[in-house]
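Engineer: Mind looking at a prediction? Sequence and model below.
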Amino acid sequence: MRSSPSPAPEHPSESGPGLGWRADRGSAPVEFLLVGMLVVVMGLALVQVVLMLHVRNTLTSSAYEGARHAAQADRTLADGEQRALAMAADALGGIATQARSRTDTAEGAPVVVVELTAPVPVLGLFGVGSVTVDARAFDEAP
């Protein structure tokens, strides 16, 4: 005569030594908290990268506008610096920006170079170090 197999246990803890499913009890809130903190930190890091790229791209655009302004026939390098600083101040608000300008040549043609420097935002809009961008425009002066 065949013996019938024993019924399957209802809980893993009934099948052998150890606590089984009871050892995991209460771990969901802890896992949620840890994963939630990781997601928040990664989200804030992404926001900081986006903010840093925004500052760099805005400085590049402002430097280009200043170089184009200074390259006009009736303008000076100082006019280009002021234009670049005004554009950066309008777009970035309270970030301190410094400007320098010079003339250079590109394949024998005279160009105006405007360089902007601003702090790198690491924590919000505050940061250590700096980012420097430059832009060139062909000089229209005769």
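Structural biologist: Received it, and whenever you're ready, just let me know what you need.

Engineer: switch to C-alpha atoms for all contacts and neighbour counts from now on
Structural biologist: OK.

Engineer: how about whichever strand or helix holds Thr103: buried residues?
Structural biologist: Per DSSP states H and E, Thr103 falls inside strand 98-106. The neighbour-count check on strand 98-106 (16 or more other C-alpha atoms under 10 Å) flags 99-101, 103-104 as buried.

Engineer: Closest to the centroid, which residue in the protein?
Structural biologist: Val49 (1.8 Å; C-alpha atoms, centre = their mean).

Engineer: any idea how far Val128 is from that residue?
Structural biologist: Distance of Val49 to Val128, computed by C-alpha to C-alpha, to the nearest Å: 14 Å.

Engineer: Name the single longest strand found in the protein.
Structural biologist: If you go by DSSP state E, the chain has its longest strand at strand 109-119.

Engineer: That one - contacts with which helices or strands?
Structural biologist: Identification of packing neighbours for strand 109-119 by 3 or more C-alpha pairs under 8 Å, 6 or more residues apart in numbering; DSSP states H and E yields helix 27-70, helix 77-92, strand 98-106, strand 130-138.

Engineer: Alongside the first one, take a look at this:
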Amino acid sequence: MFQGLKPTSRRDTGAVVAESAMIIGLVTLLCGTILQIGVIIHTRNTMIDAASAGARYAALADRNLTDGQKRTAALLASSIPNAESAIVTIGRESDGELIRVTVTHHLPMLGFITAPVPLSATAQAYDLTP
């Protein structure tokens, strides 16, 4: 009937359980790594967006640099955890036409728990008001 198949020996019993445990561990680690990369990219993109929105807000005719800095901090606080530890600096370039906002925060390493690795984003906006 099935002459090519051999019955499994006693040494092979239980090998499937061990192999499954190793594969499940690797797949879990891979999925966790992919999710963490997504959190890092989300944090970076949020910092860039908040910096550019703050720079544009400060460039409005009836606003100043302090308003842009507060706007950036408010956007960060509503978007990412631990945003109160972010450092927001704002200033004008030497020619006076550009407003530059820099956001420095720590890189999220385990979920949104931050590590001592700095992550920085900078944005600029033209201030065309006289």
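Structural biologist: Cool, got the structure. These numbers come from a predicted model, not from an experiment.

Engineer: of the buried residues of strand 98-106 of the first structure, closest to Ala73 of the first structure?
Structural biologist: Thr103 (13.6 Å; C-alpha to C-alpha).

Engineer: what do we get in the second structure for that closest one?
Structural biologist: The equivalent of Thr103 of the first structure in the second structure is Arg92 (alignment by TM-score structural alignment).

Engineer: what do you get for Val39 of the first structure?
Structural biologist: In the second structure, Val39 of the first structure lands on Val27 (TM-score structural alignment).

Engineer: same thing with Leu51 of the first structure?
Structural biologist: By TM-score structural alignment, Leu51 of the first structure lines up with Val39 in the second structure.

Engineer: what sits against its match?
Structural biologist: 108, 111-112 (C-alpha atoms under 8 Å, 6 or more residues apart in numbering).

Engineer: could you flag which of those are buried?
Structural biologist: Buried among the contacts of Val39 of the second structure (16+ other C-alpha under 10 Å): 108, 112.

Engineer: ok, Leu107 of the second structure - how many residues close by?
Structural biologist: 20 (other C-alpha atoms under 10 Å).

Engineer: That one and Ile40 touch, don't they?
Structural biologist: Yes - if you go by C-alpha atoms under 8 Å, Leu107 of the second structure and Ile40 touch, sitting 6.9 Å apart.

Engineer: So what touches stretch 113-126 of the first structure?
Structural biologist: Contacts of stretch 113-126 of the first structure (C-alpha under 8 Å, 6+ apart): 48, 51-52, 55, 59-60, 63-64, 66-67, 80-81, 84-85, 95-104, 127-137.
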